[in-house]
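> coords below, sequence missing:
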């Protein structure tokens, strides 16, 4: 951890609040309502973990009895499904809710962190609504960007950063830390990835598939034939068509009229259980249905014969009964050895659901 100092509220005296060398602190973020699940997963990794809730059911401070590097490596190796984002806490102090906080942050950076000329640095600032600090997230970023350019010759960026300076402001506290983008699980502040909605977009459901493509480090344009189960009105189908794939979409409901005549779309206006497909035809299967997860799993299982060995599956699982861990275990049991779970993740654009990234096992 980077050593830190803190300002006694109401004075200008700095006092040490360095995290013990045997431990480290982070701020964790989940989707709203799923904080408890993220904490439960972290406790399995770190039985002696300690929590402090910052925003009910969503954001929390946690301390673990290992170094920051050890903690990050274990979290990435066994990434929790419901932990959307983490940021290290290298520096924390009682906020004055005045510009003194910005002066202290800049001073800490100058004294404890080195930046290289031309190094790309992203500054991500989150401020809780209940905080009454006079400064805005933008003014915090401005203060740090000014330091980066004038003192170090570093380059402030929004994307493709080499390092991230994360700042989190509560009603009473000010937290800051430095990390590599991948060590935060997401290179967006709080993991809140944003996409621009264009006029031609059929539905916001497309954002879920866009986020899955980025989060699972996929490139849909590298696939050729896709099967979209429960496709209507066509948000996911439209994205895959944009990527250049041929898509077979199945749904008894109507697809969006702008898609019907697309030359690379085959639309089967049927229930998925009533269609017959060629064996080993598709290298990608996607499914985003608002159905009971077991019903969804049965439909997908019945059509797995049409997916090539090694083919990719992106499936949304609705968490209707708020038992996510049990739901995932039951689905994996239903799929059996035919599918390999690569990662299960609650994405920012998921709500009461999870997204599964799976591979069809190679035939023996």
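Received the coordinates, thanks. Values in this document were obtained by computation on a predicted structure and should not be read as measured data.
> C-alpha from now on. contacts and neighbour counts both.
Will do.
> Would you map the strands across the stretch 151-300 of the chain?
With DSSP state E, counting those that start in this stretch as the criterion, the stretch 151-300 of the chain has strands at 155-156, 163-169, 173-179, 225-229, 246-250, 265-268, 282-287.
> Select, out of the ones you listed, the one closest to residue 80.
Closest of these to residue 80 is strand 173-179, at 19.0 Å (criterion: C-alpha to C-alpha).
> mind checking how far that closest one is from the chain centre?
Put simply, strand 173-179 sits 19 Å off its chain's centre (C-alpha atoms, centre = their mean, to the nearest Å).
> swap in stretch 38-50?
Distance of stretch 38-50 from the chain centroid (C-alpha atoms, centre = their mean) equals 19 Å.
> Identify each buried residue in it, please.
Neighbour counts over stretch 38-50 (16 or more other C-alpha atoms under 10 Å) mark 38, 39, 41, 42, 45, 46, 49 as buried.
> Just those: which are in helices?
Secondary structure from DSSP state H places 38, 39, 41, 42, 45 of the buried residues of stretch 38-50 in helices.
> Save those residues as CSV, and put in distance to residue 288 too.
Shown next, in CSV, are those (distance: C-alpha to C-alpha, whole Å):
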residue, distance to residue 288
38, 23
39, 27
41, 25
42, 28
45, 31
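> Just flag the most distant two among these.
Farthest pair in these, by C-alpha to C-alpha: 38 and 45, 11.1 Å.
> from the buried residues of stretch 38-50, which is closest to residue 264?
residue 38 (40.7 Å).
> And here is the other one:
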């Protein structure tokens, strides 16, 4: 038996729990933050569940934290003392490791310290026991969730927690001249799927307007063909590596093997999107990558995902399907042409 905290995008916790029920018989849930964060009682050991999730990562589970200790909240300095003592007893786990401290909380927790204050105190203790404290890309994460009555505390690697961000909430800083927030989706997809866009040669962006995804790919040095009957942002005209086709994608054809990357972020029917992408398969080189957002427009999103993936698998291998933090009513698919 083990206990965990799971997190999904707001409004999608029920789907994350449904996926987990399909993986784990007898799993039990308790809501912590409505529609987003939940506690899990799992009839498996820590290692058994982690192994299962590494092999079958759920689409809608954004972050997971093992609960190693549940400390009663006193609402006083005793809470920080209890956390400090816990860290001191973990010396062997963190010695010579880089460690990040993540604190999340329910709205009305009696835990009285901010994330910054908690981190400041625990960082000092971590350095005392031989760890190096960092903000990003740690070896180990100390995760603390301040509930209504208890502090739920656990250690894990970024891979074990499915993210190196608190609760999987990936944050990017908006840049001057950024065309749209949609750019964040593609940035997060690059991180989540361990891609390096600068290693690609030529991309096609289907449904590109206003051009957030096109902008990122151009910044990475790719040649980009952007297809959309709507206008792209005027700033993109400064890139000589950009070809703009103001047409519907269904009306455009390319020579075989033209592109090694296809991206598509269209607000369109999932099956119509799949049909359109499949029509462009011949224009992709063997082994080409496709990054596609799948809009969840219907009442049965899990069935929609299965149907669309089944259709796309006639030409692509699905590498991963994930609801990223920057996805709203959608998920992102990472595929490779067969």
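On my side now, so go ahead. Because the structure is predicted, anything quoted here is derived from the model rather than measured.
> on that earlier part again, which stretch among the strands of the stretch 151-300 of the first structure approaches residue 325 of the first structure most closely?
Closest to residue 325 of the first structure of the strands of the stretch 151-300 of the first structure is strand 282-287 (C-alpha to C-alpha; 19.9 Å).
> And the closest one against the second structure, how far off on average?
In the superposition against the second structure, strand 282-287 of the first structure averages 0.3 Å from its aligned positions (mean C-alpha distance after the TM-score superposition for the first structure).
> So residue 290 of the second structure belongs to a helix, correct?
No: according to DSSP: H, G, I helix; E, B strand; the rest coil, residue 290 of the second structure belongs to no helix; its state is strand.
> which one in the first structure is aligned with it?
Correspondence of residue 290 of the second structure to the first structure, assessed by TM-score structural alignment: residue 313.
> Do I have it right that its match meets residue 285?
Yes: assessed by C-alpha atoms under 8 Å, residue 313 of the first structure is found in contact with residue 285 at 4.7 Å.
> where do the helices sit along the second structure?
13-23, 46-55, 77-88, 91-94, 115-128, 158-161, 182-192, 212-219, 270-279, 301-312.
> buried stuff in stretch 53-69 of the second structure?
Neighbour counts over stretch 53-69 of the second structure (16+ other C-alpha under 10 Å) mark 53, 57, 58, 59, 60, 61, 62, 63, 64, 65, 66, 67 as buried.
> Same check on stretch 293-313 of the first structure?
By 16+ other C-alpha under 10 Å, the buried positions in stretch 293-313 of the first structure come out as 293, 296-297, 299-300, 303-313.
> Can you give me the end-to-end span of that stretch?
Terminal residues of stretch 293-313 of the first structure lie 15 Å apart, using C-alpha to C-alpha, to the nearest Å.
> which residues touch it?
229, 272-273, 277-286, 289, 317-319, 327, 331, 334-335, 356-363 (C-alpha atoms under 8 Å, 6 or more residues apart in numbering).
> Try it again at 7 Å.
272-273, 277-286, 317-318, 331, 335, 357-363 (C-alpha atoms under 7 Å, 6 or more residues apart in numbering).
> Show me how to select, in ChimeraX, the buried members of the residues you listed.
In ChimeraX, this line selects whichever of the contacts of stretch 293-313 of the first structure come out buried by 16+ other C-alpha under 10 Å:
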select :272,281,282,283,284,285,286,317,318,331,335,357,358,359,360,361
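> need the buried residues of stretch 38-50 of the first structure in JSON lines with distance to residue 173 of the first structure, can you?
Putting the buried residues of stretch 38-50 of the first structure into JSON lines (distance: C-alpha to C-alpha, whole Å) gives the following:
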{"residue": "38", "distance to residue 173 of the first structure": "23"}
{"residue": "39", "distance to residue 173 of the first structure": "21"}
{"residue": "41", "distance to residue 173 of the first structure": "26"}
{"residue": "42", "distance to residue 173 of the first structure": "23"}
{"residue": "45", "distance to residue 173 of the first structure": "27"}
{"residue": "46", "distance to residue 173 of the first structure": "25"}
{"residue": "49", "distance to residue 173 of the first structure": "21"}
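> Right, I'll call it a day here.
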